[in-house]
Every structure is written in C-alpha cells, then in structure tokens.
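Q: Any chance you could fold what I've pasted below:
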Amino acid sequence: MDIRLIGLALGTFAIGIEGFVVASLLPQIAGDTGVTLVQAGYLVVTYAFAYAIGAPIVAAITGSLDRRSILAGSALVFVAGSLLAAISPNYILLMAARLLIAVVAGLYAATAQATAVAISEPHHRGRAISAIVAGTTLAVAFGAPLGAFISGLAGWRGTYLFIALVGMLASLIVWWVLPAGLRADRLSLKQRLAVIRHPGLLPALLTMLLYMTGAFAVYTYIAAIALDGVGLGRELLPVILLAFGVGAALGNFLGGQLADRFGATRTVVLSSVLSTLTLAAVSWIMALPQDIAGPVLIAHMVLWGVIAWMFAPAQASRILSIAPESAPLALSLNYSALYLGVAIGSMIGGVVIAEFGLQQLGWIGAIFPVLGLAVMRLARTTRPRDLSLA
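A: Just a heads-up that it's a prediction; the model follows:
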C-alpha cells in the first residue's frame, strides 16, 4: 500500500480513538467533573454538532490552501485540543476542548479523503477511500479498547495524553510523506452544499442520519449499560469495546463485499433491518438476570459491531453512485449527516435515561433504523437511476 495513504490513515486512527473511546469514559468524567451521566453525554452531543456543522465551514475557508499544510496543521490543533482535555480542571473547559477537536477532526477527515483520491490513480479511487476509512475501523477495533484500558490505569486524562501522542505522530508523518503543492479549487460553502440538490442524495443523507441516531442513542451510554444495566465491572469495559471493535472490522469488510455482490442499497436495507433487532436486544439483555446478562452483552457486542459497520461502506457506495461527479463533496456531507445523527441520538439517549430509565434505550433506539427504511421506501420512486442496485 502507498505509504502516503498509511500516513493519512494514521490521522483518522487518532481521530477515531478520541471519537469512540469517549463513550467508555463518560462515567469517569462525570465523577471527576461533578456532573451527571446525562450531562457528560452532552460532550458527545456538542462534539457531533461541531463536527457536522463546523467542518464544512472550515473546509470551505481552507479549501484552496496546500493540503499538506491543512492536514499537518489540523492534526497539530487536534493534539492541542487533546492536551487541553487532559488538563481541563472542569467540565466547561473539557467541553471547549472537545469542540476544538471536533472542528479540526472533521477538517482532517474530509481533506484526507480528498487527498487520498488526488494522489491515487483513477481506477484506485475506491481503494484509496477505503484505506482512509480503515484508520477509523482500526480505531474502533483496537484503538478505543486500548484507550479504555489506559483509562483503567491512568484515568480518562491519561487516555487523552495517549490520543495526543498518536495525533502528534500522525502530524509528523503526514508532513514527511506528502508532497507540497497539492491544492484544490476553492469552493464556497454555498457551492459545497449545492450538491444536495442532486436527485436522491438528500434522502440518502437522511437515511444515514436516522441510522446513526438509533445507534448512538444506545452506544453513547454503553459504559452505563455495561456497569449499571448488566452489572459488569469497570475492568471489563475494554473487553466490551474490543468485542464491538472486532465485529466492526468484520462488518466493514462484509459490508463492502455484500455491496459489490448484491448492491449497496440492498446491503443498507439488510443492515437497517438487522440493526433494529440488535438495538432492541440491548434492552432485552438488560432485563436478564445479571449472572448471564453480562456474558450475553459481551457476545452481543460482536454481533452489533458486525451489523453496525456493514452499513458504512454500503452507504458510501450509494453516495458515490448517486453523485459520482461530486464524490468528495457528497462524501463530506455524508460525514456531516453521520455526526448529526450521533448528536441527535446522544441527546435522545440522555432524555430516555432521564425520563424512562436505562433499560428503555434499546427499544427507543430501534425505532430510528425503521424510520430510515421508511425514508428509503418513500424516496425510491423519485430516484430515476439507482445504480447501487446493480
């Protein structure tokens, strides 16, 4: 594999660790900063909103600059945000640190994907994009469990120091392996958003948003589910994340294979149906006796990871088939829809816990993939060319 792609993927690996490990850190953060678990969950909500809204704006502002400078610079700011989080004396400053991290993480991810396409041969575009996504997949599979393990030894602040170290390494490698002078045409935010008018794209983005809303209404509070819902010990949180991560790695591969063989849309439908069942099963597991609920949850996390991550490559293929001539912009909007779903799901999960209790999370989360299927069904007759079914 091109070493430049590996360097770019290291940055998405660091970003992925920060984005996915935080769910396991929320109980520690809540206890350390003197806030409730639901209030700690707002760290996920605000991060996701900042990522979804701030990243396209910053990308439009910096669009004509040298990509090596953007990537190395955004990675350095990510490091600064992680260090600020590690030393934050209170919840407000931690929130500010995560907002900073979110904006530059979104800028890095979008620029890395576009750069990977730019430095690769046209017939290797899909492979280049998958290499960047692989950084996130590895973060879910191994980085987040490692971060959770570190938090058990050195607290959540130690995890952020580890994230800063990985981000610094990524910044140095990106600066070293990428050539200077890679630039793209500068596009305004209005021009970037104009791609939404492409037939079929808006319903596809809404499907992504709804899918992620359901998933993160539950996943954001996975530590509380493991500790309070099924009675596992804190030392098993890394195992929970590792089980999900192993499933995610398998699901990412399986989703790509199924999309190529049976069509991206069919794979998205299958993943949405199965996601409905796996989310509902989380509530069922919490109702089991605790002596069996814990082992069942760990096993379930593998299955959940497979199903959840089957969706991502198939959804990206759908986006590419809908707007192939605007691939980087369309994929960037897909990321925004993803993180808006994360934000809305985290908010809904917090409300469910506060008003109805932890055990209802899975039932409520399962509603949203069904809504996504309904959107796909309603939009089907308005899409004159659904190449993803081919």
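
Q: from here on, contacts and neighbour counts on C-alpha atoms
A: OK.

Q: Ala180: what's it in contact with?
A: Contacts were defined as CA atoms under 8 Å, 6 or more residues apart in numbering; by that measure Ala180 touches Asp66, Arg67, Arg68.

Q: Count the neighbours of the second one for me.
A: Neighbours of Arg67 under the rule other CA atoms under 10 Å: 24.

Q: Was I right to think it contacts Ala116?
A: No: in this structure, Arg67 sits apart from Ala116 without contact. The criterion is CA atoms under 8 Å, and the distance is 10.7 Å.

Q: Which ones among the contacts of Ala180 map onto helices?
A: Secondary structure assignment by DSSP state H places Arg67, Arg68 of these in helices.

Q: any chance of the contacts of Ala180 in a markdown table, with distance to Val174 too?
A: Putting the contacts of Ala180 into a markdown table (distance: CA to CA, whole Å) gives the following:
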| residue | distance to Val174 |
| --- | --- |
| Asp66 | 13 |
| Arg67 | 10 |
| Arg68 | 7 |
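
Q: for the contacts of Ala180, which one is nearest Ala154?
A: Checking these against Ala154 by CA to CA gives Arg68 as the nearest, at 33.8 Å.

Q: roughly how far apart are that closest one and Gly362?
A: With the distance defined as CA to CA, to the nearest Å, Arg68 ends up 43 Å from Gly362.

Q: Those two: who's more crowded?
A: More crowded of Arg68 and Gly362, by other CA under 10 Å: Gly362, with 27 against 23.

Q: which residues sit against the helix or strand that contains that one?
A: Taking DSSP states H and E as the criterion, Gly362 maps to helix 361-365. The set of residues external to helix 361-365 that reach it, using CA under 8 Å, 6+ apart, is 213-218, 276, 279-284, 345, 349, 352-353.

Q: One more sequence to fold, the one below, so I can look at both together:
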Amino acid sequence: MTAQRRDSTTDPNSTGRADPAATETDPARGRGIGWVIVALALGGFGIGTTEFVAMGLLPNIAADLDITEPTAGHLISAYALGVVVGAPVIAALAARVSRRALLIGLMIAFTVGNALSLVAQTYPTLMAARFVAGLPHGAYFGVASLVAAHLAGPGRRAQAVGQVMMGLSVANVLGVPAATWLGQSLGWRSAMALVVVVGVLTVAALWRVVPDLRDMHTTDPRTELSGLRSSQIWLTLLVGTVGFGGFFAFYTYLNTALTSLGGVAESAVPIALMLFGLGMVTGNYVGGHLADRLGDKAIGIGMAGAAVSLVVFAALVSTGWPAVIVTFFVGCAGSSAIPGLQTRLMDVAHEAQTIAAALNHSALNVANALGAWLGGMVIAQGLGYRAPSLVGAVLAVAGVLLL
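A: As a prediction, this is how the structure comes out:
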C-alpha cells in the first residue's frame, strides 16, 4: 500500500504532472468525455452479457447440440480460458498500436467471435468460437480503463474507470436477463445474435466518439512484458484473485442457497440476481469516488464490506426475503473495490500499464474459478449451502490482509 501513485495521463518521462497544453487541446476533453464513457461502457455491457448468459442457457445449448449439460458447461471454461490467455498476449503484442485503433479492433474481434458462436453447428466449433470470443475480453477492459483514466485526468481517474466497468454491472441487471429470456423463447442463438448487435453498435460508437488519443503514450512488447517481473503487479493481482474469489463463491451457489435454505420460490431468484446487479452498479459508482479520494484504502474498505455482508447473508439465508435484500449489499461492497484495484494496477505498473490493466480481468476470471471450486468443495464436505458465503467472507478478509 506504500507504492507510489502514478498519473496514467502523463508521459512516462515527464515529472508526473499532466501537460496543460494536452488538456486544453484534447478534443474529447473539449466536448466532455461523457459519450466516450458511454461507448466504452456499451462494449462492457456486450462482454458482460455474453460472458454470463451462457450459464442460463446451458440446457438449451445442450439439447440443441445433443450433448449433456455438464459437457455444455465446458463452454463456460472455454470463454474463461480465452480471457486468461488473451489479456496478456494481446496487451503485449499490440503495445505499439494506437489505443483508439486497438479498442475498435478488440471489439471487432469480440463481435466476430460471437458471430461464430451464432452460426456454430457442432460442439467443437462452438467451443472454439467461445474461446475466440473470450480473447479480447481482458484486453478491452484494460485498454478502456486506461483511455477513460487518461481522458478524465487527475482526481477523476477511478471514477471514470468505475463508469466503464458499470457496463459490466448493467449487463447483470438488464443484458443477461433479457438475453436469457430471448434465448429461452426463440432459441439460444437469438441470445448470441443480440450480443452481435451490441458489438456492432459498440464498434460504430467507438469509431464515432473516441478521439485519436495521439497524446496517449504507447510502449512496445518488451516494455509491457517487463511488467511481469514486478512483484507489486503480481501481489495486486493476487489481492483481486483471492478477495474476489469470495464474491464468486457466494454468487455461484446463490440460487440453491435461497431456494433450499430460505424457501424462496425459484421464480423469485431473478429478483435476487437483479438486486445483486444493482448493487454492482452502485458499488462501481461509489467505489470510483472512494478510490479517487482514499487510494488503496478504498480497496480494503470494499473487501471488508463484502466480508461483513457475506457473513450477514449466511446468518439470514434461512429467513428468505431478508437474505434476498442482503444480496444488494454483497454486490455493492464487492464491486466497490474494482475501480481502486484497476487504478492501483495502472499505478504500480509504471510503463507496463496495458498488460497490468488487462491482467486484472484474467485475475477476476481465475477468482471466478477459485470461488466456484472452493464453494463446491465445502458443499461436497457436507457443510451445506450456507458455507460458500462463509468461505467468501474468509477470502475477502484474506484479500484485505494481502493488500
């Protein structure tokens, strides 16, 4: 927590202060960055929708391709693997590419990957398509965060990052339920078609509103890869992996915990998921403001809040609707740490900001797998569906201690 903060809007060889000339002449700042943030968040909305909608449509996909549901579940892993692999590789290889061109290229690749999913007729081709769709995920969020922070300037970087990440949160509130309903009503391919449409709209929006960003520093593959030698980058990624592992331990088994322990009707579970998503939207907004004012302390506050809310959920899960309400606070507290974590990575990375920012989303996907595995393990040991939330609280506390 003592690592020196670095302003990502400055040239690496500067004294650390933003260039007033650049601020005055930047066309995005001249007309406000609101539409740029909206365009960047729209891409996050599409990515969040495609990442999570497959979970709700596994029975439909399995029936259509004549495979078992557990086999169809490997499609989730294929996408996650694409995220983990694509983030560092693309960030390094595209280090010299202008940030505007890279954003547009990544969203085109994302759209093509989902279009391939739309037309895939066999399980192997769908697996390959999901892997391709996942490749741009981490790099897009990493570059989008850097661009948002650059345009926002000192004092508002984390807020801008949080607003970009809000696209992912809104996807949980609106995109995933809408795409799931569409997929169940018209077939799972219609959900993929919706994502393709969002991808095309995002490409057009990025082309229209994102400025040239000629004053935004680019590096080279060797410089980006040198960041992998930084202990601060790896420790910060570990904070995210462990701390957010608790987030996903809770989320993975939320449905069964509410229905089996709380007596909540299956039809009411979407309300809990929507409250969780609304909490994430709120958390990203609040977390951005906290991170700009408190720095790394905002990460610790968010993870500590997540630990407390997870314990409260475990205590109330048998009561039904009170536990449903607590899901909002779990989503809010956990996601409030994300803007601070993203900006910390950008700060400690120095010249390797692109690969560090992108690796954050690889870490979050590892956290997803870690949380689901640990949650499943305690259930298999006979500790019941209350236990994953307590495991989540322990992981959140561990994240704070690592920080």
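
Q: circling back: for whichever helix or strand comes after the helix holding Gly362 of structure 1, which helices and strands make contact with it?
A: If you walk from helix 361-365 of structure 1 toward the C-terminus, the next helix or strand you reach (DSSP H and E) is helix 367-380. The helices and strands touching helix 367-380 of structure 1, judged by 3 or more CA pairs under 8 Å, 6 or more residues apart in numbering; DSSP states H and E, are helix 201-219, helix 264-286.

Q: got a markdown table for those helices, with mean neighbour count and distance to Ala164 of structure 1 too?
A: Below are those laid out as a markdown table (neighbours: other CA atoms under 10 Å; distance: least, CA to CA, whole Å):
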| stretch | mean neighbour count | distance to Ala164 of structure 1 |
| --- | --- | --- |
| helix 201-219 | 26 | 24 |
| helix 264-286 | 22 | 33 |
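
Q: would you turn the ones you listed into CSV with distance to Ala97 of structure 1?
A: Formatted as CSV, those follow (distance: least, CA to CA, whole Å):
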stretch, distance to Ala97 of structure 1
helix 201-219, 21
helix 264-286, 31
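
Q: Which stretch among these approaches Met376 of structure 1 most closely?
A: Smallest distance to Met376 of structure 1 across those (CA to CA): 6.7 Å, for helix 201-219.

Q: Between helix 367-380 and the closest one, find me the angle.
A: Regarding helix 201-219 of structure 1 and helix 367-380, their directions subtend 170 degrees when assessed with axes from the mean of the first three to the mean of the last three CA atoms, to 10 degrees.

Q: Superposed on structure 2, what's the mean shift for helix 201-219 of structure 1?
A: Following superposition, helix 201-219 of structure 1 is found to deviate from structure 2 by 2.0 Å on average (mean CA distance after the TM-score superposition for structure 1).

Q: Give me the distance between the following helix or strand past that helix and the centre of its chain.
A: Proceeding C-terminally, helix 201-219 of structure 1 gives way to helix 222-224 as the next helix or strand, assigned by DSSP H and E. Taking CA atoms, centre = their mean, to the nearest Å, one finds the center of helix 222-224 of structure 1 at 17 Å from the center of the full chain.

Q: Remind me what the helix or strand containing Ile379 of structure 2 packs against, helices and strands.
A: In this structure, Ile379 of structure 2 is located in helix 353-380 according to DSSP H and E. Identification of packing neighbours for helix 353-380 of structure 2 by 3+ CA pairs under 8 Å, 6+ apart yields helix 74-93, helix 123-152, helix 221-226, helix 231-252, helix 338-348, helix 387-402.

Q: For the longest one, which residues meet the burial criterion?
A: I take that to be helix 123-152 of structure 2. Along helix 123-152 of structure 2, the positions that meet the burial threshold by neighbour count (16 or more other CA atoms under 10 Å) are 123, 126-152.

Q: Could you do stretch 114-125 of structure 2 as well?
A: Buried residues in stretch 114-125 of structure 2, counted by 16+ other CA under 10 Å: Asn114, Ala115, Leu116, Ser117, Leu118, Ala120, Tyr123.

Q: from the chain's centre, how far out does that stretch sit?
A: 24 Å.

Q: Just the endpoints, please. Distance across that stretch?
A: First-to-last residue span, stretch 114-125 of structure 2, CA to CA: 12 Å.

Q: picking that back up, which of the buried residues of stretch 114-125 of structure 2 sits closest to Leu403 of structure 2?
A: Of all the buried residues of stretch 114-125 of structure 2, the one with the least separation from Leu403 of structure 2 (CA to CA) is Asn114, at 36.6 Å.

Q: Could you find the counterpart of that closest one in structure 1?
A: Counting by TM-score structural alignment, Asn114 of structure 2 lines up with Ser82 in structure 1.
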